[in-house]
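[1] Mind looking at a prediction? Sequence and model below.
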Amino acid sequence: MNIWQDLIKGTVVPIVLAMLKDRPMYGYEIVRVVNARTNGRFEWREGTLYPALHRLEADGLVTSKWQDGASGPGAGRPRKYYSITGKGLAELAHRTAEWKEFSAAVNACLIGG
């Protein structure tokens, strides 16, 4: 049993919403930022991200728009940028509150509280 994989699966949605909170991003950019912020512990790949993005879009939590890439490798190539919606911001706030409560309970059990 890989505990990291189980924990990661349960956090994909709130992490994606959090990544989109400040600005629109394209899929591979989200993967790179998450991997960097977690010092490679999550090792997200497109197969982790895109099904979640499609569900979030179907649920009205994010929208997408094709745009030309601004800079870097593949500049000018169309990329699908994702943006969080008002409904997505509300869901992020809800999930963040749940996470704080959950992690406090786990910490109380594991390290005392």
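    Structure's in. What do you need?

[2] alpha carbons only for contacts and neighbour counts from here, please
    Fine.

[3] most centrally placed residue in this protein?
    Per C-alpha atoms, centre = their mean, the C-alpha nearest to the average position across the chain is that of residue 16, at 1.5 Å.

[4] and residue 65, which of the three is it?
    strand (DSSP: H, G, I helix; E, B strand; the rest coil).

[5] Please apply the same query to residue 4.
    Residue 4 - assigned by three-state DSSP - is helix.

[6] ok, residues contacting stretch 43-51?
    Where contact means C-alpha atoms under 8 Å, 6 or more residues apart in numbering, the residues beyond stretch 43-51 that reach it are 12, 27, 28, 31, 34, 35.

[7] Measure how buried the first one is and give me the count.
    Counted with other C-alpha atoms under 10 Å, the neighbours of residue 12 add up to 16.

[8] By residue count, tell me the biggest helix in the chain.
    helix 86-111 (DSSP state H).

[9] take a look at this one as well, against the first:
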Amino acid sequence: MTDSTERIATNLRKGVLEFCVLGLLANTERYGLELAGELQSRGLIAGEGSLYPLLSRMREGGLVATRTEAVGGGRPRKYYAITETGRAQLCAFASVWRALGAEVDSILGGNHEH
């Protein structure tokens, strides 16, 4: 990737990351490292360090709820679950994303180089 392409990709990832987290939580709760691994495998974050501040802001904003559970005598895991407010935000984002994506696709059409 060129520097310009990487900058564009980074900015787009930052803009959609919160909604990708909500999407991953839409069907089941997950713990932090599980979320980080999924997002990393999809190329949406570089490392888990960037995820936890986002999860904290999302919790403060009422988009996710947390619970802590001790697992096998090890360090307790914090599980994240989407809230009704989070679901409403995810639905709104999905609607905007589809419409915006369709408009961008129609504008770009064949007017870009590969």
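    Yes, it's here. This structure is a prediction, so every number in the text was calculated from the model and none was measured.

[10] circling back to that earlier point, which of the contacts of stretch 43-51 of the first structure sits closest to residue 66 of the first structure?
    Checking these against residue 66 of the first structure with C-alpha to C-alpha, the nearest one is residue 27 at 11.6 Å.

[11] Can you find the partner of residue 55 of the second structure in the first structure?
    Alignment note: residue 55 of the second structure maps to residue 53 in the first structure; criterion TM-score structural alignment.

[12] Ok, residue 84 of the second structure next?
    Using TM-score structural alignment, residue 84 of the second structure pairs with residue 86 in the first structure.

[13] same deal with residue 19 of the second structure?
    By TM-score structural alignment, residue 19 of the second structure lines up with residue 14.

[14] pretty sure residue 81 of the second structure is touching residue 59, no?
    No: using C-alpha atoms under 8 Å, residue 81 of the second structure is not in contact with residue 59, being 9.6 Å away.

[15] ok, these two, which is more surrounded?
    A direct count of neighbours by other C-alpha under 10 Å for residue 81 of the second structure and residue 59 places residue 81 higher, at 22 against 18.

[16] Can you select the buried ones among the contacts of stretch 43-51 of the first structure for me in PyMOL?
    Per 16 or more other C-alpha atoms under 10 Å, the buried members of those correspond to this PyMOL selection:
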select buried, resi 12+27+28+31+34+35
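
[17] farthest pair in the contacts of stretch 43-51 of the first structure?
    12 and 28 (14.4 Å).

[18] hang on, the earlier thing: what's near enough to touch the match of residue 55 of the second structure?
    Contacts of residue 53 of the first structure by C-alpha under 8 Å, 6+ apart are 16, 62.

[19] looking at this, it is in a helix?
    Yes: Residue 53 of the first structure: assigned to a helix according to three-state DSSP.

[20] how much space between it and residue 86 of the first structure?
    From residue 53 of the first structure over to residue 86 of the first structure the distance is 16 Å, taken as C-alpha to C-alpha, to the nearest Å.
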